[in-house]
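Colleague: Provide a 3D model corresponding to the input given below.
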Amino acid sequence: MNNERILLVSRPKGTPAMSDFRYEEAAVPELKGDQVLVKTIYLSVDPYMRGRMNDTKSYVPPFELNEVISGGIVGQVVQSLSSDLAEGDFVIGNLPWQKYNVVNDISVRKLDSNIAPLSANLGVLGMTGLTAYFGLLDIGKPQEGETVVVSGAAGAVGTIVGQIAKIKGARVVGIAGSEEKTAYLKNELGFDEVINYKTDNVFEALKAACPGGVDVYFDNVGGEISDAVLRLLNHGARIPVCGQIALYNLEKMDVGPRIQSQLLINSALMKGFIVSDYAAHFEEGAMELAKWLMEGKLSYKENIVEGFENTIDAFLGLFKGENTGKQLVKVAEPENV
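Modeller: As a prediction, the model looks like this:
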């Protein structure tokens, strides 16, 4: 059986290009021990992966050159030597970007495909949803009647953050980059106010949308948008720092306003976090997200790109704002077993 996989072959300078990657074929090794052969059904592309393409210190090691890139994958077991996983079972794990992976059974987790569509396990019920859940509730701690601002609000994390804030009774202002996205946030997800950073004066629009100031700022983007939000902080404001997508492709260190005085005079808390910080509580978070989903309190949107050969295009699309909600690649159809 032949396999297809994607390797990183050069470290991007600025925005990644197709030439930084290579598709190649390889043989699938024979199973041994408690291994299973997993056929990739859905593959997740995420902004954090851009940071792993740099050879710099971070919270996870960088991707190695001329090695297969890895990320979140939902797949189906098509061969098994495991006593815990049978052919036909659906699983999730952080696996190499390949059409097929041979893995030990303990490196993947079995999924219940009756709770939600398979793809949801890479989004609202997966790392995306858990990132929103823990970052907002543990660091942001939104209270009823407070104002929560979310940047990157139409992205996979931002859409869930805004909805959880509404569940907690907060007033939610979202910042996104198109009329289609702002309409979705307001009309379908119930955001109270939305700002289009490409057409609006962000600071002036924020002042109008947040007349009582900002109590919680969930920061997905950094850069000038965050500079504008931080000028409107209330006393005791909380700022979970989730991502900085506006900065990921810069070739030089970003230089912006010094924010320490804003934090000091407002007794504000700014804290960066990684979802793995909360690994011990993932089950709790996933159960709460699933409950809200089944109760109709959470909805989600996916942008699904068809075909393994389009994986890099889907990844690059993240930096062009092409996705509303979770960006996924559908690699194959599940098999009937």
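Colleague: all contacts plus neighbour counts: C-alpha atoms, from now on.
Modeller: Fine.
Colleague: contacting residues for residue 74?
Modeller: Applying Cα atoms under 8 Å, 6 or more residues apart in numbering, one finds that residue 74 lies in contact with 40-43, 90-93, 118-119, 121-122.
Colleague: now the helices for the stretch 101-250 of the chain?
Modeller: Ranges of helices in the stretch 101-250 of the chain, per DSSP state H, counting those that start in this stretch, are 127-134, 156-167, 179-183, 202-209, 223-230.
Colleague: Around the residue lying closest to residue 129 once chain neighbours are set aside, count how many other residues there are.
Modeller: By the measure of Cα to Cα, 6 or more residues apart in numbering, the closest residue to residue 129 outside its immediate chain neighbours is residue 123, 5.9 Å from it. Under the neighbour criterion other Cα atoms under 10 Å, residue 123 is assigned a count of 25.
Colleague: Now the second one, please; I'll put the structures next to each other:
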Amino acid sequence: MPVNKGIVLASRPPAAGKASLANFAIFEKELGEPGPGQVLVRHEFLSLDPYMRGRMDEARSYAASQEIGQPMIGGTVGEVVASKNPHFAVGDKVVGMGGWQTFSIDDGAALRKLDTPGVPIQAWLGALGMPGVTAWYGLNRIIAPKAGESIVVSAATGAVGSVVGQLAKAAGARAVGIAGGAAKCAYAVEELGFDACVDHYSDNFDADLKAAVPKGIDGLFENVGGKCFAACLRRLNDFSRIALCGAIASYEGKETTSLPDLRLVLVKRIKLQGFIVSDHLDLWPQALRELAGLYLAGKLKWRETIAEGIEAAPKAFLDMLEGGNFGKQLVRLA
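Modeller: From the prediction side, this is the model:
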């Protein structure tokens, strides 16, 4: 029997405080055979995403909190190595929510077989997976960009933001990113095709943002919150649209995210909509087809930061929350 190794949540972070390595613990245990209708999956890659930080807290949210002593939640891709489910055969590549562990036993209900030639398997955790669908939904269904409009996205070189900018350009809009550091901003412009990118570490951030959007902001895809969000709000045009996807600046108690005087929203007739991509599973097949088609046509790019081994997951996760990753944060497990 294979030995499963993984990471559990050992304790919750302090209220309004930072998570630390002490909140995680490693485990090892022998796995049994899959039961009737089940499959045994060996994970090849694990996805690390900001939403996981919210699950570590006990506060009420859109999903249940991560249980103490249980493997951390997380998306995985891997290979079926044993099957008692007629819908899956040994050797099938699958994507699912296997968690922070090297193997999982699954009933197959939430597993999806991967059968698109020419696509790297880990892409289904990034630009062609949940982050890509998040970008697709927020941009197309909430912001709905028109040709010539200015669309701003924070965390512009991350797994979600990088796709937002490229989809905005494909729609004929002007894409402006916000990212941390000169290297990330250069990548957004030179590799991803953004029209401009503003470094939020700059002492002149407000002035730089104003220069990057001389005609104001028509659509804002917000991943970060905090000072970036506040600065963008001051640049919004009449009838602008905000897709509120995340507020990572406030996850670790670093900054607060709040609205200005609501008269701004009223006077400028701003549309502000928060969204959770799992509420829209009916649209995932369409989004995934379109995203994969763009990649295969050479029109969708991404970058990855890959940590090696399950033991590296906690530190890679904490580093990601501080902006230490470049592109999609993954852990290679096999």
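Colleague: Nearest to residue 198 of the first structure among the contacts of residue 74 of the first structure?
Modeller: For the contacts of residue 74 of the first structure, the residue nearest residue 198 of the first structure by Cα to Cα is residue 122; the value is 28.7 Å.
Colleague: What residue in the second structure is paired with that closest one?
Modeller: Using TM-score structural alignment, the equivalent of residue 122 of the first structure in the second structure is residue 125.
Colleague: ok, that match touching residue 74?
Modeller: No - Residue 125 of the second structure sits out of contact with residue 74 when judged by Cα atoms under 8 Å, with a separation of 9.9 Å.
Colleague: ok, the two, which is more surrounded?
Modeller: For residue 125 of the second structure against residue 74, the residue with the higher neighbour count under other Cα under 10 Å is residue 125, and the figures read 26 against 18.
Colleague: Tell me how far the counterpart of residue 295 of the first structure in the second structure lies from residue 119 of the second structure.
Modeller: Taking TM-score structural alignment, the alignment pairs residue 295 of the first structure with residue 297 from the second structure. Computed as Cα to Cα, to the nearest Å, the residue 297 of the second structure to residue 119 of the second structure distance reads 11 Å.
Colleague: Mind checking which of these two has more residues around it?
Modeller: Summary of the neighbour comparison: residue 297 of the second structure and residue 119, criterion other Cα under 10 Å, with residue 119 having more neighbours (14 against 9).
Colleague: and the more buried one, what does it touch?
Modeller: By Cα under 8 Å, 6+ apart, residue 119 of the second structure lies in contact with 292, 296.
Colleague: Distance of it relative to residue 190 of the second structure?
Modeller: Distance of residue 119 of the second structure to residue 190 of the second structure, computed by Cα to Cα: 23 Å.
Colleague: Could you do residue 246 of the second structure as well?
Modeller: Shown here: residue 246 of the second structure relative to residue 190 of the second structure, a distance of 26 Å by Cα to Cα.
Colleague: joint contacts of residue 125 and residue 74 of the second structure?
Modeller: With contacts defined as Cα under 8 Å, 6+ apart, the residues shared by residue 125 of the second structure and residue 74 are 46-47.
Colleague: Under the alignment, what does residue 205 of the first structure map to in the second structure?
Modeller: Under the alignment (TM-score structural alignment), residue 205 of the first structure maps onto residue 208.
Colleague: I'd assumed residue 198 was in contact with that match.
Modeller: Yes - counting by Cα under 8 Å, residue 208 of the second structure sits close enough to residue 198 to count as a contact (6.3 Å).
Colleague: neighbour count winner among those two?
Modeller: Each of residue 208 of the second structure and residue 198 had its neighbours counted (other Cα under 10 Å), and the higher figure belongs to residue 198 (29 against 15).
Colleague: Excluding chain neighbours, what is closest to the more buried one?
Modeller: Using Cα to Cα, 6+ apart and skipping the chain neighbours, the partner closest in space to residue 198 of the second structure is residue 178 (4.8 Å).
Colleague: residues near the one you found, how many?
Modeller: By other Cα under 10 Å, the burial measure for residue 178 of the second structure, its neighbour count, is 26.
Colleague: now for it: what does it line up with in the first structure?
Modeller: Aligning on TM-score structural alignment places residue 178 of the second structure opposite residue 175 in the first structure.
Colleague: Look up the closest residue to the spatially most central residue of the first structure, ignoring the ones flanking it.
Modeller: The structure's the first structure has its C-alpha centroid closest to residue 128; by Cα atoms, centre = their mean the separation is 4.4 Å. Closest residue to residue 128 of the first structure in three dimensions, ignoring its sequence neighbours and counting by Cα to Cα, 6+ apart: residue 157, at 5.4 Å.
Colleague: burial of residue 2 of the first structure, as a residue count?
Modeller: 10.
Colleague: nope, residue 29 of the first structure is what I was after
Modeller: Around residue 29 of the first structure sit 12 other residues, with neighbours defined as other Cα under 10 Å.
Colleague: now the closest residue to it other than its chain neighbours: how far from residue 63 of the first structure?
Modeller: Take residue 29 of the first structure and drop its neighbours on the chain: the residue closest to it by Cα to Cα, 6+ apart is residue 102, 7.1 Å away. From residue 102 of the first structure across to residue 63 of the first structure, the span is 20 Å (Cα to Cα).
Colleague: same deal with residue 17 of the first structure?
Modeller: Residue 17 of the first structure sits 16 Å away from residue 63 of the first structure, taking Cα to Cα as the criterion.
Colleague: Between these two, which is the more surrounded one?
Modeller: With other Cα under 10 Å as the criterion, residue 17 of the first structure and residue 63 differ in neighbour count, and residue 63 comes out ahead with 21 against 14.
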